[in-house]
Every structure is written in C-alpha cells, then in structure tokens.
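Novice: Structure of the sequence below:
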Amino acid sequence: MTTDTLFKPVVRTVTYGVIGCGMMGQEHLRNIALLQGTRVGTIYEPDPLMRAEAARIAPEARMVDTLDELLADDDLDCLLIASPNFRHVEQLQAVAARKALPVLVEKPLFTDPEHSRAVAEFARSYPAPVWVAMEYRYMPPVARLLEQAEAATGGIRMLTIREHRFPFLRKVGDWNRFNRYTGGTFVEKCCHFFDLMRLALKSDPVRVMAMGGQAQNHQDEAYEGHVPDIFDHGYVIVEFASGMRAMLELCMFAEGARWQEEISAVGHRGKIEALVPGPGRFWPEHLGAPPVAQVIVSPREPKGPEVHEIPVDPTLLEAGDHNGSTFYQHQRFLEVVRGERPAPEVSIEDGRWAVLMGMAAQRSMIEGRAVELSEFDA
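Specialist: Below you'll find the predicted structure:
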C-alpha cells in the first residue's frame, strides 16, 4: 500500500491549536502534516528547545507564550493537548472556561485519583467532543486482532498482553521519572493496554491484583536530590464484570526483544495473536530491516497457525514511534471535527477507566492486596 492510498479527500481545512510539543507532541505534528486539509495554526510550548523543534516541523504555525494567547485565536477548529500528564486536567478546565472546541487529549487523562471527580464533571458539562488519545487501538496489527478476535476465538475467554520495551526516554524537566507527575508507570505507560482490555472484552473491570516494582531502571539517577520512583516491571491480572480475566506483563528493560508488544486472545475456537515491533529507529542496523508486524491465527481444528504480515506504510513509520497509529487516530478525529462521525471512538469515560485500572494496579503492588475498582468511584 502506498502513502497516496491512505489519504482521504477532505471537505474543508481544519486548523489545530496545539498545547505541548515535546516528544509526543512532535509526533502529532508530523502526522497532522501528512493529512490533507489540515494546518497547525497556533502552538503553545514553553520549553525553548521543544518550541524550536516544533517550529521546524510546523513552520507556518504561530508560537505563543501562554495558553490564554492560544485560546484567544478565533481561527482554531480543534485542539490537541500533548503536554505532560499532570497538566491535562487543568488545561482541559482552562479550555472549558474559554471556548468549546473539539479536543484530542493525550493519555493518561489524569494522574491523581482526586481528579476523577473533576474529569467526570468536565465530561458532563463540556459541550464539544473530546477524544482521548489511545493510539494502540489504531496500530494496524492490533486493529486487525480486534476485528478478527470474535471469529478466531469464538468469543475471548483469556486475554494476555505483554510489553517488553526500552526504559522511559528523557523528557523536558525529567517529569516522567516521578510518580507524582506521571501517575505511576502503570498509569502513564499501561493505560493503553487497560483500554484494549475493556475494548476487547466489552466489559468493565471490577478487581485488580498486581505485583511489580523498580528492579533495574533509573536507580543511579537523581534530580534535585530525588531518586526516580517509577516502576519498571510488573504483572497485572484484571477481573471484569462479565467474569472474564485479562493479564498484563510489563518489562521496561527488555529493548533487545524482537517484538515490543505481544497480544494473545484465546477462546473455544482458537487463538489470535498480534506481534508488534518497537520503533524502527531503535532497531540495530547490523540486523538488517526492522521486523514487520504479524497477526497469527491458530484454530484448534484444523490445527495449523496462519501467519499474516501486517506492513505499515514507511511514511507513517517515519512519522512516529507507534506503528502508524497516530496517523489513523487523527483521520478519525478529523471526521468528528468535520461532522462526518457522530462521536469520538475513545471517550472521556474510556480514558477515565483506563487511568483507574492503572491506579488500581499501582495500589495493589504497593499495598500487596487485591484492589476493587469501586474504591475509585467518582
């Protein structure tokens, strides 16, 4: 498939206002640039280095010094919030106080259990659509698994997600080294996977049991005298209202693995797996071309795994670290902005559940007990 075949004719140009242009914000900018009928009008990014890089990617955008200046721009059609995790709630509230525009807000939606009530109130009162950026839904191999899971399994009875990856990268101010800013690794990193669990099993979680901790990463680092406290590994088991169970295994010191994500769904009819490589820029050159994602369908009768490669357009792989998913997510978000899709596919409620599941996992690890999701009721 060529890049040209990916682009859908547009009805009108959509102008984005962008809040935050660090590593993830820049990935968004590169993908917005690939979509016809879009432009970035205004950017608010306070860090000088990140601001300069954002200006290089989106040279026609106007740079402003405050969020208020950005929100004063009457030419904006929608907003992207890609600021550090702990800023999301306050910035959503600031947007609500000024103007009601469609918003694509990065995960996690919030980082403090006390914010759950504020998020629920925001969802009830904000009149424009809000899409929570759960990119992993839109990775082509993961999307294929979700599409075919029912037929391949006859109904999922067990769901397992494994991520073996590199440690957290450095970010502005090193905010991602501390639980108080990230919400904890199993909120910051793993809310994607908890979202996939709810989506695949079509049920809400009721109970979480988990074990994990900080075994390897960042222990020799210090920032203003504080040693990072983020976890780097763990196991999480989630029980759902439907009676189904799912498991997550995370290791953040396994960047030597061929596959970064491995998702397995099993039912009475068979098994389906999605194998997803990590970012191509981290693949060692001496090993040749990076691996291509796969979906494997393994029926019980007749036995015999069916391996399907799921290639992603090279232009999309170059634009970001998420297997093309950021591009596909923006395609659908733009359909909401243009009125071609009735509502976001990933709602505030979806984003809230994903965070609460991560918080329950963190609490279970720290307190050594099963945690009921009802403990976090808004």
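Novice: use CA for all of it now, contacts and neighbours both
Specialist: Fine.
Novice: ok, now which ones touch Phe253?
Specialist: Phe253 makes contact with 164-167, 216-217, 232, according to Cα atoms under 8 Å, 6 or more residues apart in numbering.
Novice: And this one, please, so the two structures can be compared:
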Amino acid sequence: MAAIRYGIVGAGMMGREHMLNISHLPGGSAAVTCVADPHPLSRAAALDLASSLGRPLKVFSSHGELLESGLCDVVVVSSPNMTHFGILMDILRHPRAHHVLVEKPLCTTVHHCKEIMAAAKARPEVLVHVGLEYRFMPPVAKLLQVVNSGEIGKVKMVAIREHRFPFLVKVENWNRFNANTGGTLVEKCCHFFDLMRLFAAADPVRVMASGAIDVNHKDEVYDGKVPDIIDNAFVIVEFDNGARGMLDLCMFAEGSKNEQEISVVGDIGKGEAFVPEGIVRLGTRAGGRDGVQTSPAADVRIKYEGLHHGSSYLEHLAFLAAVRAAGSGGAAPAVDLRDGLLSVAIGVAGQLSIEQGRFVSIEEVLS
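Specialist: Coordinates of the predicted model:
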C-alpha cells in the first residue's frame, strides 16, 4: 500500500510528538510530508526533527498553505486550543477532502464543537478523530475490558485521581489563560470525563465542582495579566444510568508515585488502573481484600512510548486503520465528534459550577 501522507498543523511539543509517533508506524505505511506553524522557532524545530529522522519535510507558515499544497491526505491538528475551531472549519470547507486527527479538546466551547459537528455532517467522506488518547493507555484499556466483561457487575462509581506537575511552558504561554484553553477542566480534564463516560457506559446529566488556583502560576505575569487557570479541583459527575464519577485533580503533586489512579466500582467488585506503574487490580466483594489480584498491563504493539506511555502510538494505529478503511467505503473513528463534544461539555459545566457554586446541568451547557 502507498504511504498515507500526513500534514501537521502546529509544530510545538505535541506536533513534534505526533511526528515521532508517525515515524514509528509500520514501515512504509505513513509519512509526515509537511508541517504548518506561524512561529519560526517551531518550524525550525520540526525541520531539525525531520532531519534527525532522515525524512524530507516541507514547512509552511499557515495551515491554508498546507491545505493548498496537495502534499497530504491527512491533517493532524496540534495547534493551541483556541485555534482548533477556525482550522477545523477551514479543513472541512476545503474542496479537497482531508481526514483529520484533532488534538483534545475538540474546541474550547460547546458552541464551536457543535458547529464543527454540523460542518462535518456536510462532509461525510471526511473522517474526524478526536485525540482523547488516554483511552489507549494499556492499563486503562485493560481496565475497560474488565469492566465491559461484567466482572465487577453494574458500574456505580468511577473515581479518577490525577496528581501531577504544573502545566508546561508553551509557545507564547497561551496555556496560562482560560480564554485560550477553555479552562483547566476543558484543556486537561476532558480526557478523564471521556473515560468516565466509557466506564459508566452512560451520558452525563449534571456536574458539581470546587476548584481554585492555589499554588501554581500566581507569581507569573504575561502582558500585564496574571494566569487564571485553576491548579486543583474536585468534580462530581452524575450520569443518566445512576452512576457517578469523581475527579480529584492536583497539579502541584510532583511527589506522587502514579500520575493517574482510576477506580471503577460495581455491585460485584472493583477494578483499578495505575499509570505510569502499568498495573491493574481486580477484586470482588465476595473475595475480599485477600482475593485482590494484580496484573501488569502492556501492549506489545507499542513501538514508541513517547510522552503518553504508548497511548499516542496506539491511537495512531487505530486512526491509520480507520483512514485505510475509509478509502474502501467503511470506517468510523475510534473517538468521534460526539465523544469530543461531551468531554468538553462536562469540563465547561465544571468550570461554570466553580464560578457559580452550584450544580450545572449538561442540558444547560449543550443548549
């Protein structure tokens, strides 16, 4: 098969991470042919990376030039959050069809997510995958298999703890402000709200959250403005089947053994996943504490671990397979636009709940 040609819009940290993941896909199946970024330093870094990989690369200063070039079949959008909407609309309106992998969050607002969905309906030949790659982390995927097998019974509670380091420095510090990111619960935590939906096998109904900016970024000033992104929160999500989810987020917890700890409790048992420890625990009410079993979680398909424990590589495998299938008339993205919309909607509801100190319904934010 001919190699699928990839163009990447946004050559910052994640854009170059996508370049590395694609370079490790099965031999000859995919190639990054072009990159677009308005920042000269990012373009230079992409060229340096391509050179180190022994790959030719064409660089552009705008995504419009990339789309007009005819050099790519697929576009990976890894630009700052607030640019996703405009770039996606340009891709979906372009005369030539380009399949798309867009980094999370889909957009920074529910309204923009819905506009993208409407535009995509007019281009059924275009496949759009939303980059919620935490689904593909081996411990998470293994726990999801356990839950779907019925071993823990009907899911009642999903608890996700992310205790980690602060936000990284990005180009022009765009990720320091809610107006650019959608807020921490959208920018960062859409991953976890997506996982809650998967484990609960249900859709969200309402959200209650408490959070603040307590430690990080308080002494930073950019163009006279102090960052407003929260660095810790508790978020409760209620689902339409009666299940509940809870997120415990702390971004000044570098002293943690695991960055993510996921607990799913059903009426029969409990399953847990730990990242980066890479293990899954399973126990039942009948077996008690002594019956809890621990097993490693790995995926032999991973050829590049990267920044996300191999999940981005597995995501690219799934996306490439869908793109190949789309060429023969039958394909659906592993993570679709509705998944992207609802992960953003829960985050938006959480941000609003923190601001107003009340439960916020998903119906309210979707309308």
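Novice: and Arg285 of structure 2, what pairs with it in structure 1?
Specialist: Using TM-score structural alignment as the criterion, Arg285 of structure 2 maps onto Arg300 of structure 1.
Novice: returning to that earlier point: let me have the contacts of Phe253 of structure 1 in JSON lines, extended by secondary structure, neighbour count and distance to Arg245 of structure 1.
Specialist: Output for those, formatted as JSON lines (DSSP: H, G, I helix; E, B strand; the rest coil; neighbours: other Cα atoms under 10 Å; distance: Cα to Cα, whole Å):
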{"residue": "His164", "secondary structure": "strand", "neighbour count": "21", "distance to Arg245 of structure 1": "21"}
{"residue": "Arg165", "secondary structure": "coil", "neighbour count": "21", "distance to Arg245 of structure 1": "24"}
{"residue": "Phe166", "secondary structure": "coil", "neighbour count": "18", "distance to Arg245 of structure 1": "27"}
{"residue": "Pro167", "secondary structure": "coil", "neighbour count": "15", "distance to Arg245 of structure 1": "28"}
{"residue": "Gln216", "secondary structure": "coil", "neighbour count": "14", "distance to Arg245 of structure 1": "29"}
{"residue": "Asn217", "secondary structure": "coil", "neighbour count": "19", "distance to Arg245 of structure 1": "29"}
{"residue": "Asp232", "secondary structure": "coil", "neighbour count": "22", "distance to Arg245 of structure 1": "23"}
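Novice: before we move on, the earlier item: give me every residue that touches the closest residue to the match of Arg285 of structure 2 other than its chain neighbours.
Specialist: Once flanking residues are discounted, Arg300 of structure 1 sits nearest to Gly270: 5.0 Å by Cα to Cα, 6 or more residues apart in numbering. Neighbour list for Gly270 of structure 1: 152-154, 297-300 [criterion: Cα under 8 Å, 6+ apart].
Novice: just Glu261 of structure 2 next, same as before
Specialist: 160-162, 272-275.
Novice: Glu272 of structure 2 now?
Specialist: Counted by Cα under 8 Å, 6+ apart, Glu272 of structure 2 has contacts 143, 261-264, 280-282.
Novice: So it: helix, strand or coil?
Specialist: What DSSP: H, G, I helix; E, B strand; the rest coil gives for Glu272 of structure 2 is strand.
Novice: quick one: it and Phe85 of structure 2, what's the gap?
Specialist: Computed as Cα to Cα, to the nearest Å, the Glu272 of structure 2 to Phe85 of structure 2 distance reads 36 Å.
Novice: Flag every buried residue along stretch 81-99 of structure 2.
Specialist: Of the residues in stretch 81-99 of structure 2, 81-85, 87-89, 91-92, 97-99 count as buried by neighbour count, 16 or more other Cα atoms under 10 Å.
Novice: number of nearby residues for whichever residue in structure 2 pairs up with Glu121 of structure 1?
Specialist: Using TM-score structural alignment as the criterion, Glu121 of structure 1 maps onto Ala118 of structure 2. Ala118 of structure 2 has 11 neighbouring residues, counting by other Cα atoms under 10 Å.
Novice: Comparing the helix or strand hosting Ala118 of structure 2 with structure 1, how large is the average distance?
Specialist: Using DSSP states H and E, Ala118 of structure 2 falls within helix 110-121. Compared with structure 1 after the fit, helix 110-121 of structure 2 shows a mean deviation of 2.7 Å (mean Cα distance after the TM-score superposition for structure 1).
Novice: Then stretch 340-355 of structure 2?
Specialist: Looks like 0.4 Å for stretch 340-355 of structure 2 (mean Cα distance after the TM-score superposition for structure 1).
Novice: which stretches of the stretch 201-350 of structure 2 form strands?
Specialist: Here the stretch 201-350 of structure 2 has its strands, by DSSP state E, counting those that start in this stretch, at 204-212, 232-239, 244-250, 260-266, 269-275, 279-284, 293-296.
Novice: Out of these, indicate the one that is most buried.
Specialist: Neighbour counts (mean count of other Cα atoms under 10 Å) averaged over each of the strands of the stretch 201-350 of structure 2 peak at strand 269-275, with a mean of 24.
Novice: gap between the counterpart of Leu71 of structure 1 in structure 2 and Ala44 of structure 2?
Specialist: Correspondence of Leu71 of structure 1 to structure 2, assessed by TM-score structural alignment: Leu67. Going from Leu67 of structure 2 to Ala44 of structure 2 by Cα to Cα gives 20 Å.
Novice: which of these two has more neighbours?
Specialist: More crowded of Leu67 of structure 2 and Ala44, by other Cα under 10 Å: Leu67, with 25 against 14.
Novice: helices or strands next to the helix or strand harbouring that one in the packing?
Specialist: For Leu67 of structure 2, the host element (DSSP H and E) is helix 63-69. With contacts defined as 3 or more Cα pairs under 8 Å, 6 or more residues apart in numbering; DSSP states H and E, the packing partners of helix 63-69 of structure 2 are strand 30-36, helix 84-93.
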